[in-house]
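**Q** Quick one: sequence and predicted model below, then my questions.
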Amino acid sequence: MDGTSQLSADGADLGYRALVVDDEKPLAEVVASYLEREHFEVTVTHSGVDALTVARQVDPDVVVLDLGLPGIDGVEVCRQLRTFSDAYVVMLTARDTEVDTIVGLSVGADDYVTKPFSPRELVARIRAMLRRPRTVGSPAPPNVGAAGGEVPPRMFGPLSIDVASRQVFLDSEPIPLTRTEFDILAALSSRPGVVWSRRQLIDAVWGEPWVGNDHLVDVHVGHVRRKLGDNPAEPRFVLTVRGVGYRMGDGQS
């Protein structure tokens, strides 16, 4: 089912494109109908092979992707999708297990929803994600300080975080973070030394409408640490505050 561009209540063309991928055709149609009510252009496919082909054609802003697809499963689809697309990816899984979560998010998914789920909740999560910048490393308005000049990159020892360009460097080498990983690091580094609870990070990165397991934050923080070469037992950059959450370290060993 292909949707067409629709207008918002004030007549503005919203222009968001969504790709729904699920071999359960009735469920895919329900999700598509809810997105179309929110003025998304929607395309539905039922296999991983078709999903990758269509994603190249329509360049979606968001992909709702079932984990348990036959043939090429959702994990492999997401892995391949990340080689050419920066679309937000929401994984649909029939099992709310830690392994499913880690595997799905490790290949670049931004969020996950466990079946059965509320289509309204799914759309709310997608709306929250779309309020965030879409492309890591793309041009963005510069950070402007009180004196009107651009704010320099945030430095934590050998780690440089350039919020304006959404780029991260460690020892002058670029670190390829996903959009969500960068947003978590940007939030933590915006207030160095301040402890962020998981709920505060969720509100800052995913948006207040998001509801779900706070474990999502731990998984993404784990990916950030791995890419930064941060030892979880003795981290330099992202520190755990037991029973509370996380804070930014100074980068010193």
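**A** Everything's here; your move. Numbers count the residues shown, from 1 in each chain.

**Q** drop to CA atoms for contacts and neighbour counts, all remaining ones
**A** Will do.

**Q** ranges for the helices of the stretch 151-253 of the chain?
**A** For the stretch 151-253 of the chain, helices defined by DSSP state H, counting those that start in this stretch occupy the ranges 179-190, 198-205, 215-228.

**Q** Specify the angle between the last one and helix 198-205 in degrees.
**A** Yep, that's helix 215-228 we're talking about. Using axes from the mean of the first three to the mean of the last three Cα atoms, to 10 degrees, the inter-axis angle of helix 215-228 relative to helix 198-205 is 70 degrees.

**Q** who touches helix 215-228?
**A** 101-102, 105-106, 111, 170, 175-177, 180-181, 184-185, 198, 201-202, 231-232, 235, 237-238 (Cα atoms under 8 Å, 6 or more residues apart in numbering).

**Q** The shortest one now?
**A** Counting by Cα under 8 Å, 6+ apart, the neighbours of helix 198-205 from elsewhere in the structure are Arg132, Thr180, Asp183, Ile184, Ala187, Glu208, Trp210, Asp214, Val217, Val244, Gly245, Tyr246.

**Q** run the last query once more with 10 Å
**A** 128-129, 131-132, 179-188, 196-197, 206-218, 244-246 (Cα atoms under 10 Å, 6 or more residues apart in numbering).

**Q** Quick one: classify Thr101 as helix, strand or coil.
**A** Secondary structure, DSSP: H, G, I helix; E, B strand; the rest coil: Thr101 is helix.

**Q** I'd assumed Val90 was in contact with it.
**A** No - counting by Cα atoms under 10 Å, Thr101 stays clear of Val90, with 11.3 Å between them.

**Q** what about stretch 38-46, distance to the chain center?
**A** Relative to its chain's centre, stretch 38-46 lies at 19 Å (Cα atoms, centre = their mean, to the nearest Å).

**Q** for stretch 172-181, same thing?
**A** That offset, for stretch 172-181, works out to 13 Å (Cα atoms, centre = their mean).

**Q** also this one, for the comparison:
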Amino acid sequence: MTNPILIVDDEPEVRALLRQGLEAEGFSVVEAGSGAEADAQLAAHPVSLLTLDLKLGGEDGLKLARDLRAKRNTPIIMITGKSDPIDRVVGLELGADDYIAKPFLMREVVARVRAVLRRYEASLAAGAPMDAPAAGGSRYAFEGWTLDLHRREVRDPGGDLCDLTTAEFNLLALLVQRPGRVLSRDELMDLLKGQDWTPLDRSIDGLVARLRRKIEPQSERPQLVKTVRGVGYVFAGSAKRI
């Protein structure tokens, strides 16, 4: 791997521990102690993944995660001293790919970093989520939108690119290829787990909410990705291969 991992934490001791452990496994590392430093490092380096503390000397790590996810598709692992499960859910809803609580075992951090990187690399190499039908074309049209599995692009009815994260794109691709089929949360998690994703319970709901905000004109009244109460979700739009 050529691109470094960015460690964002306001505690020098934690950054040193993570750097030592990751470099011992062959990763290169750059550091940031604040949101501003993180922005500077991201502007200076093509980063493979970043670890992010929710508390950065009084800064809001959740806001930083939201801003980062809106700008780029870099994998994010949250490493924080907070143990409240609500924080975990919020972090995942904002686009984090995984969550590790302090104190942590370095072996676990390395394992999770490798798993997240494998997922991203497999998604980019395959050009489509696992379990996608192999036959037929790689482009789909739905309600004026187009989805290209090979290019991993989604364009809105006006032809503009829609900026989706890897997880959002994979979820949309799964749904568009199965229009009218009700998929339970467990089924969706199992399909996405093909890329080593081990989401917390109910994190699918957060992923769906983020996707809706990007593709639904009124995300509070979704017309494309609809909730089937007590079961899961269904793609209610009209989708076809093109």
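**A** That came through, no problem. In this text the structure is predicted, and so the values were computed from the model without any measurement.

**Q** Out of the helices of the stretch 151-253 of the first structure, which gets nearest to Leu19 of the first structure?
**A** Distance to Leu19 of the first structure, taken as Cα to Cα, is lowest for helix 179-190 among these, at 18.6 Å.

**Q** average gap between the closest one and the second structure?
**A** Compared with the second structure after fitting, helix 179-190 of the first structure deviates on average by 2.0 Å (mean Cα distance after the TM-score superposition for the first structure).

**Q** Which stretch of the first structure lines up against stretch 171-178 of the second structure?
**A** Residues 184-191 of the first structure are the counterpart of stretch 171-178 of the second structure, counting by TM-score structural alignment.

**Q** my read: Ala122 of the second structure touches Arg114, true?
**A** No - with contact defined as Cα under 10 Å, Ala122 of the second structure does not reach Arg114; the gap is 11.9 Å.

**Q** where do the contact lists of these two overlap?
**A** Asp196.

**Q** Only the buried members of the contacts of helix 215-228 of the first structure: can you turn that into a ChimeraX selection?
**A** In ChimeraX, a selection of the buried entries from these looks like this (16 or more other Cα atoms under 10 Å):
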select :101,102,105,106,111,170,175,176,177,180,181,184,185,198,201,202,235,237,238
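
**Q** Isn't Val211 of the first structure up against Ala124?
**A** Yes - proximity of Val211 of the first structure to Ala124 meets the contact threshold set by Cα under 10 Å, at 9.5 Å.

**Q** Next one: the counterpart of Thr53 of the first structure in the second structure from Leu6 of the second structure, what distance?
**A** Correspondence of Thr53 of the first structure to the second structure, assessed by TM-score structural alignment: Ala40. As judged by Cα to Cα, to the nearest Å, Ala40 of the second structure and Leu6 of the second structure stand 11 Å apart.

**Q** Next up, the contacts around Asp201 of the second structure.
**A** With Cα under 10 Å, 6+ apart, Asp201 of the second structure has these contacts: Val89, Arg185, Asp186, Met189.

**Q** ok, the second one to Arg202 of the second structure distance?
**A** Computed with Cα to Cα, the distance linking Arg185 of the second structure and Arg202 of the second structure is 8 Å.

**Q** Over to the last one?
**A** When Cα to Cα is applied, the distance between Met189 of the second structure and Arg202 of the second structure equals 9 Å.

**Q** which residues touch the residue most central in space within the first structure?
**A** Closest residue to the average C-alpha location of the first structure: Asp110 at 3.0 Å, with Cα atoms, centre = their mean. The contact partners of Asp110 of the first structure, by Cα under 10 Å, 6+ apart, come to 62, 87-91, 104, 129, 178-181, 206, 216, 220.

**Q** corresponding residue for it in the second structure?
**A** Under the alignment (TM-score structural alignment), Asp110 of the first structure pairs with Asp97 in the second structure.

**Q** what's the distance between its match and Arg139 of the second structure?
**A** 27 Å.

**Q** cool, and Tyr99 of the second structure?
**A** 33 Å.

**Q** what do we get in the second structure for Arg120 of the first structure?
**A** Aligning on TM-score structural alignment places Arg120 of the first structure opposite Arg107 in the second structure.

**Q** Correct me if wrong: its match contacts Gly21.
**A** Yes - between Arg107 of the second structure and Gly21 there is a contact under Cα under 10 Å: 8.2 Å.

**Q** How far away from the center of its chain is stretch 161-169 of the first structure?
**A** The gap between where stretch 161-169 of the first structure is centred and where its chain is centred comes out at 17 Å by Cα atoms, centre = their mean.

**Q** give me the stretch of the second structure that that stretch matches.
**A** Using TM-score structural alignment, stretch 161-169 of the first structure pairs with 147-155 in the second structure.

**Q** What's the match for Thr51 of the second structure in the first structure?
**A** By TM-score structural alignment, Thr51 of the second structure lines up with Val64.

**Q** In a strand, its match, correct?
**A** Yes - looking at Val64 of the first structure with three-state DSSP, it is inside a strand.
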